[in-house]
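Enquirer: Below are the sequence and a predicted model for it; my questions follow.
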Amino acid sequence: MNLKALDRRTVAAILAAVLAIALAVGFGLSMRDDIAGTTDQTGRSEPKQTIKDACASSTTLRGLKQLVFAQAGDLRTLERVNFDILAAGAIVRMEDPVARGHDASLDLTRCSGRFILELPPGAEVAFNGDRRLVADVIYEVQAAADGSGPVYRMNGAENIVSRLAAFDMEGHRLHEPAASAADDPLIDAEALPPVTPEPVPTFPPPDVDTDSPRPPPTLADPSFDCRYARTRGELLVCGSDRLAALDRTMAELYGSAMDDADNATRRRLVRTRDAFLDYRDRCRDTACVASAYQGRMREIRDIMTGAY
């Protein structure tokens, strides 16, 4: 064998390996710069939104929710009333969002994660008892060319879209929450109309001594202090003995479940509690609040039995 030819092949292989390493290092540095920010000639770091922010922000979650409901709405041939209430009351979460890459020339970020659509109480009857719809998805966030805001694309949620398109309550009406969580956060009590307490008898029964002093009427007594009630849901509960009783029952069930649960189950109880409170505080009437509490108690029992 020609030793000179062998040497040339060896040198060429070494050069190719060095070039591959250099390209890989250069790409890694480029991606790190894109994620962490750029550095100017003075050495100061110029902060910029990370690609993970684009994958996990509340703006992105709202955009993805609008996307699946818009796609489902285009496929629907059924009534719109309950569908629109479902869209207003559903809550979106993204578990384990991961930034897969960023194309700076297109201002496009690629992401993946587990898309979870939490359904409002009562809607599960139309989804075979499911209280949430889940899909592993790949999605993109890109700035619109006209500057109107981000544009979203998502693959993997087709089953959710088809189930939403076929959603039908068969003549029943969902309770309508507020239009959106963003428009209805913590509410100042003075900004809401006064809550009318449940009626009490005007006259005592015939066998009651009308000359004896009678205790003054009191507010309802839920598990929380009504003096600090601020959200619409809290105010409705504090104005209703029935809702206050539901709140106490739910709180006792939740506390007992937390005492008996392992760490993973406790985290699930806390996460779903936050979703329940968000929905309850967007309710506009006592029927919606009562339905939310009843649905939450079923949810707690299902979590503890492993049915959730």
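Expert: Okay, I see it. Numbering: from 1, shown residues only.
Enquirer: For the rest of this, base every contact and every neighbour count on C-alpha atoms.
Expert: OK.
Enquirer: tally of neighbours for Asn155?
Expert: Per other Cα atoms under 10 Å, the neighbour tally for Asn155 reads 12.
Enquirer: I'd like to know how far it sits from Cys111.
Expert: Per Cα to Cα, to the nearest Å, Asn155 is found 11 Å from Cys111.
Enquirer: Find the helix or strand that Met31 is a member of.
Expert: Taking DSSP states H and E as the definition, one finds Met31 inside helix 3-36.
Enquirer: Does Gln142 belong to a helix, a strand or coil?
Expert: With DSSP: H, G, I helix; E, B strand; the rest coil as the basis, Gln142 sits in strand.
Enquirer: Structure two is appended below for comparative analysis:
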Amino acid sequence: MTRLPLILSLSPLALAFSNTAPFIAWSSHSSSVLDRLPSTVDTHHSVHLLETILLEEDVCEHEAIVLIDQPGLHASDLRNLPSSSHVARSLSSAPSSRQFAYVPLPLPATPVDASSISAVAEAVSEKCGSRLVNMMLGQGGVEFSKEEKSIIMLSMPELELDGDRKGRVMEHDALLSTTLSSLPFTNHLTIFTGSSGRLSLSKRQDAFGSALTNSTAAPAKKKSGILHNYQLLTPALITSFLVVLFLLLPVMYFGISALASIQNPIRLEVTPKGFNAAERKNQ
């Protein structure tokens, strides 16, 4: 019974981070766009934060802007990366960087969705006169020119909840290092964030729903006993028990004791007065 209140008390905390994703950004040169960002973000969702960065006037100073999106990415995935990983090294060595662990994601039912990120990228591309390129992680055959500014939308594979998640994150980090190192741009801004994955979101909802269902069903089974469904101890039965306990039992006890005390008489040979057994034997 104590398990359910504990789960329900943790439910708001779990739900508070269920629709969030990490948002990290770094630049190869000092970036006033990143330096102006606050150290914490509470109410801004990922698309709004992206607009805050990309719609600044001086964002066009960068030769390339790389927008990395990975569905199902959690803050713990980046936290578990070793210090030797590409993402960790890029953040630690970048002249300007920002890290936000839990940025709210736009709800799927709202007008703000993945297409809005593309719309922001298109707006920045027109504003800066940059080439807009969509590519997958590890995709080759895309040529870039250092003289042509580019907005690169890099899509990464979705991270599922099951399996070797940490191993896949490490593989993606290695591919990301190869992809970014192949770019010819020296002054670039990289933004890495997550989004709501279709598979991860459905599995997470099913798992959370089944956990609540099992926790609420467990106490119900404990209450399904016969004493819970029927009232056996009625006033009449209680009165009968008292009569048996305080009246009949004492009577039975004294009756049995009286019967046990009655014994058959034992016949004893009475020896006449003055009788001597030794003298009678000698006779």
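Expert: Yes, it's here. If you're wondering where the values come from, they're calculated on a predicted model, not measured in any experiment.
Enquirer: overall similarity of the pair, as a TM-score.
Expert: Superposed pair, TM-score by TM-score structural alignment, normalised by the length of the second structure: 0.24. Supporting alignment: 110 aligned residues with a Cα RMSD of 5.8 Å.
Enquirer: rewinding a little: any common contacting residues for Asn155 and Cys111 of the first structure?
Expert: Common contacts of Asn155 of the first structure and Cys111 (Cα atoms under 8 Å, 6 or more residues apart in numbering): 138-139.
Enquirer: which residues of the stretch 1-150 of the second structure fall in helices?
Expert: 3-18, 32-35, 46-54, 75-79, 86-93, 114-128 (DSSP state H, counting those that start in this stretch).
Enquirer: neighbours around Ile65 of the second structure, how many?
Expert: 27.
Enquirer: quick one: it from Ser150 of the second structure, how far?
Expert: Applying Cα to Cα, the value for Ile65 of the second structure to Ser150 of the second structure is 7 Å.
Enquirer: For the stretch 151-283 of the second structure, which segments are assigned as helices?
Expert: Taking DSSP H, counting those that start in this stretch to define them, one finds helices in the stretch 151-283 of the second structure at 165-181, 198-222, 226-229, 235-243, 249-261, 277-282.
Enquirer: Doesn't Gly113 of the first structure belong to a strand?
Expert: Yes - Gly113 of the first structure forms part of a strand when assessed by three-state DSSP.
Enquirer: measure it to Asp74 of the first structure for me?
Expert: Per Cα to Cα, Gly113 of the first structure is found 25 Å from Asp74 of the first structure.
Enquirer: Who has more neighbours out of these two?
Expert: Using other Cα under 10 Å, the more surrounded residue of Gly113 of the first structure and Asp74 is Gly113, with 19 against 10.
Enquirer: so how far is Met154 of the first structure from the more buried one?
Expert: Here Gly113 of the first structure is placed at a distance of 11 Å from Met154 of the first structure (Cα to Cα).
Enquirer: Now the common contact residues for these two.
Expert: 137-138.
Enquirer: Mind giving me the packing neighbours of the helix or strand containing Ala292 of the first structure?
Expert: Assessed by DSSP H and E, Ala292 of the first structure sits inside helix 286-305. The contact analysis (3 or more Cα pairs under 8 Å, 6 or more residues apart in numbering; DSSP states H and E) places helix 286-305 of the first structure against helix 232-238, helix 241-260, helix 263-280.
Enquirer: Apart from its chain neighbours, what residue comes closest to Gln71 of the first structure?
Expert: Using Cα to Cα, 6 or more residues apart in numbering and skipping residues adjacent in sequence, the residue nearest Gln71 of the first structure is Val161, 6.6 Å away.
Enquirer: show me what contacts that neighbour?
Expert: Contacts of Val161 of the first structure by Cα under 8 Å, 6+ apart are 68-69, 71-72.
Enquirer: Nearest to Pro150 of the first structure, out of those: which one, please.
Expert: Nearest to Pro150 of the first structure among the contacts of Val161 of the first structure, counting by Cα to Cα, is Val68 at 15.4 Å.
Enquirer: Surely Ala101 of the second structure touches Phe23?
Expert: Yes - applying Cα atoms under 8 Å as the test, Ala101 of the second structure and Phe23 come out as touching, 6.3 Å apart.
Enquirer: Pick out whichever of those two has more residues nearby.
Expert: Shown here are Ala101 of the second structure and Phe23; by other Cα under 10 Å, Phe23 has more neighbours (25 against 19).
Enquirer: Next one: the closest residue to the more buried one other than its chain neighbours from Val47 of the second structure, what distance?
Expert: Excluding its sequence neighbours, the residue lying closest to Phe23 of the second structure (Cα to Cα, 6+ apart) is Thr193, at 4.5 Å. Thr193 of the second structure is 10 Å from Val47 of the second structure, where distance means Cα to Cα.
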